[in-house]
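Asker: task: produce atomic coordinates for the following.
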Amino acid sequence: MVKSMTGFGRGCYEEENFSVTIEIKTVNHRYNETAIRLPHFLNPLEDKIRKTILASVSRGRIDVFVTARYTNQDAVNVTVDKALAAAYHNALREVGDAIGIPSPSISEQAEVLYLARCPEVITTKEGLFDCDAYWPKIKQAVDQAVEALVAMREAEGKNIGADFHKRLDLIEQNVLEIERRSPQVVAEYQARLNERLDALLADKKITADPDRVLQEVAIFADRVAITEEIVRLKSHIRQFRLIMDAAQPVGRKLDFLVQEFNREANTIASKANDFELAKIVVDVKAEIEKIREQVQNIE
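Answerer: Reported below is the predicted structural model:
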C-alpha cells in the first residue's frame, strides 16, 4: 500500500487532575529517525511512546511533542524542619540580645514569618508521578495521534498512487510507440544504405552486392536492437503496479524499480540512433523522473 511519509496527528486525554496532548509530525527521510520531546516526569514512558508509534510508522523523520499537566495536590508534600527552626529561633534571640533588643520586643508574628523564610525550614516536594498507572490513559492519546497520522499518510499516499498509475500509463503508451518505431529504424537504414550505394556506384555502372548489404543491415539491426530492454521495462512496470498494492511498506522497492526504469530507458536512448525514438525516450524519462521524485516521499 502506498503511504506518504508526510503527515500529522494529534491526540488528547483529559481528566480533573491530569491532561496530556500528543502531537506527531512526520516528513520524508531515508531511514527512521524519531525525536520525542516530553515533560521530565514522563521521561520513563519515552520508550513505550516510541514503540507504540513505530508499530504503525516504519520510515521517515518522526517528531513527537508531548505536553502534560498534573495538578494532584495530594502528591505535594510540605515538611517543616523543627530542629532547624528552633536553631534559627535561638540564633535570632542571641542576635537581639547582642544588639540590645530584648526578646519580648520581637513580635511573635514577625519572628514566625522570618523563620519561615529561612533556608530549608519549610520545604515542598512533589510526589512521584505514577507512570505505570497513567500509561493506559497516555496511550489513549498516543493511539489517537497515531490513528490520525496514519489516516493522513494513507490519504496522501492514495493521491500519489493515482498519480503513479497515470505516469505508468503514459510510459506504457510511449513504450508501445517505441516498439512500433523500432523495426522502421532498421528498414529506413537499409533504404538509406541502398540509396548511398546506388549513388556511389552509378558512375561505375556496377551494382552493390545484395548479400553484403544484408550483412551490413544485420549488423546495424543487432547494434540497435532494443527488444530485451522493452521486455524488461514492461516487466518493471507490471511489478511496480503489483508492489503498490502490497500490505507492507513499499517505498524502498519502488525506489529500486525506478532506478531500473532509468537503466532501461538510458540503454534504449543509447541504442536508438533515430531522432523519433530519441524524442519518445525523452518523454519516457521525463515521466520516470516525476515518479522518482514522488517515490522519495513513500514509506
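
Asker: from here on, contacts and neighbour counts on C-alpha atoms
Answerer: Fine.

Asker: residues contacting the helix or strand harbouring Cys12, please?
Answerer: Using DSSP states H and E, Cys12 sits in strand 7-14. Here strand 7-14 makes contact (CA atoms under 8 Å, 6 or more residues apart in numbering) with 19-27, 137-138, 140-150, 152-153.

Asker: and with 10 Å instead?
Answerer: 19-28, 62-69, 137-156 (CA atoms under 10 Å, 6 or more residues apart in numbering).

Asker: quick check: ChimeraX command selecting the buried ones in the residues you listed.
Answerer: Only the buried members of the contacts of strand 7-14 enter the following ChimeraX selection, criterion being 16 or more other CA atoms under 10 Å:
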select :19,20,21,22,23,24,25,26,27,28,62,63,64,66,68,137,138,139,140,141,142,143,144,145,146,147,148,149,150,151,152,153,154,155,156
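
Asker: not counting sequence-adjacent ones, nearest residue to Gly60?
Answerer: Taking CA to CA, 6 or more residues apart in numbering, and ignoring the residues beside it in sequence, Gly60 has His29 as its nearest neighbour in space, at 4.3 Å.

Asker: now show me the structure for the sequence below, then we'll compare the two:
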Amino acid sequence: MLKSMTGYGSSTVETAQGQIAVEMKSVNHRFCDIQFRMSRSLNYLEDTLRRRIQEKVERGRVEVFISMEGGSRSTRDVNVDWELLHQFLDRADEMEQWNVFDSKLRLQDFLLHPEISVVEERSGLNETFEAGVEEAVAEAAAHLSDMRQKEGEALQRDLENRLSGLKQEVQNIYQKAPSVVEDYRARLYERMQEAFRETGYAPDEQRLLTEAAVFSDKADVQEEVTRLFSHCSQFSSILGEEGVKGRKLDFLVQEMNREANTIGSKAGSAEIGQIVVEMKSELEKMKEQVQNIE
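Answerer: As a prediction, the model looks like this:
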C-alpha cells in the first residue's frame, strides 16, 4: 500500500515533572530530512529522537516542534576542586596563626576563586522526563505515519483508476495503429504516382510499392505501444509492493510520457494524436500524485 509524504501528527505526555507536547508536519522531499524546533536543553536527545521518527518515516521533510511545561529545562552545576580548596583553607589557618591578617577569611572568598569553583550549564532533565519526551515523539511519529498511510490509500485508488484509463487509451492506439500505417502507405503511394504522372516518368511499380512501404513503416508505433503496455504492467506491480516506491513510479511516468511523445510525432494521425493528448493530460496528473508518494 502506498504512503503519502504529506501528513500531521501530535502527542502530549504528562509526567510528574511536567507536560511534553510534540507536533510533526511532513511534506514532499527527495530524502528523509528531519528538522527539530525545540529547547536547547533537548539537543543531546536529537539523534535518539531522529531514529524514533525514522522508524515510521523513510522519505519526506519532517518538521518536529517540541514544547515543555514544567520540568527542569536547564540548571547550573557548581563544580568544586575540593583538594585545592582544602589546601587554601590549610594555608589560611597557618596565616591566621601567624597573625598575617587582622580578620578571618570567609569561605565564600575561596569559592569565588576561578581555580576552585566553576559554574557549568547542564541539562536538567531527569530520566523520567527524558523518557516522556521520547514517548511523545514516538506517539506523534505513529500518528503522522497513520495519516500518511490513509492519504496513501486515497492516492493508490486514484492512481489505479487513472492507470486503468491509460491502459484503455494505449489499447485504442494498438487497435488503430495498423490501419494508420496502411492508410499512410496508400496515401504516400498515390502521391508518388501523381508526382510521376506530372513528369511523364513511368517508374517500376514494385519499386514504387517498396519505397512507399519503407517510408510508411516510419509511422509504425507498435514498439512504443508494446513498451507502454510493459510500463503500465510494471506500474501496477509496484503499486502492490511494500516499502519506498515513489521514485520508481515517478521514473515510470516519465518513461510513459516519453513514449507518448514519440507516438504523437510518428503516427501522423489526427485520431491517434487526440488520444496522445488525452494520455499526456492523464500522465501529468499521475506525475503530480507520484511525487507525493514515499
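
Asker: hmm, back to that, what's downstream of the strand holding Cys12 of structure 1, the next helix or strand?
Answerer: Moving on from strand 7-14 of structure 1 towards the C-terminus, the next helix or strand you reach (DSSP H and E) is strand 18-27.

Asker: that next one vs structure 2, average offset?
Answerer: Between strand 18-27 of structure 1 and the aligned residues of structure 2, the post-superposition mean distance stands at 0.8 Å (mean CA distance after the TM-score superposition for structure 1).

Asker: the helices in the stretch 51-200 of structure 2, which residues?
Answerer: Listed in chain order, the helices of the stretch 51-200 of structure 2 (DSSP state H, counting those that start in this stretch) span 82-97, 107-111, 127-199.

Asker: where does the first one end up in structure 1?
Answerer: The counterpart of helix 82-97 of structure 2 in structure 1, counting by TM-score structural alignment, does not exist; no residue aligns.

Asker: show me what that helix packs onto, helices and strands only.
Answerer: Counting contacts by 3 or more CA pairs under 10 Å, 6 or more residues apart in numbering; DSSP states H and E, helix 82-97 of structure 2 is packed against helix 107-111, strand 117-123.

Asker: so which of these comes closest to Thr75 of structure 2?
Answerer: Set against Thr75 of structure 2 and scored by CA to CA, these come closest in strand 117-123, at 5.8 Å.

Asker: could you give the angle of the closest one to helix 82-97?
Answerer: Taking axes from the mean of the first three to the mean of the last three CA atoms, to 10 degrees, strand 117-123 of structure 2 and helix 82-97 form an angle of 150 degrees between their directions.

Asker: what lines up with Gln173 of structure 1 in structure 2?
Answerer: Under the alignment (TM-score structural alignment), Gln173 of structure 1 maps onto Gln168.

Asker: same deal with Ile237 of structure 1?
Answerer: Under the alignment (TM-score structural alignment), Ile237 of structure 1 pairs with Cys232 of structure 2.

Asker: OK, contacts around Leu2 of structure 2?
Answerer: Taking CA under 10 Å, 6+ apart, we find Leu2 of structure 2 in contact with 148-157, 238-246, 290, 293-294.

Asker: try it again with 8 Å
Answerer: 149, 152-153, 155-156, 239, 245, 293-294.
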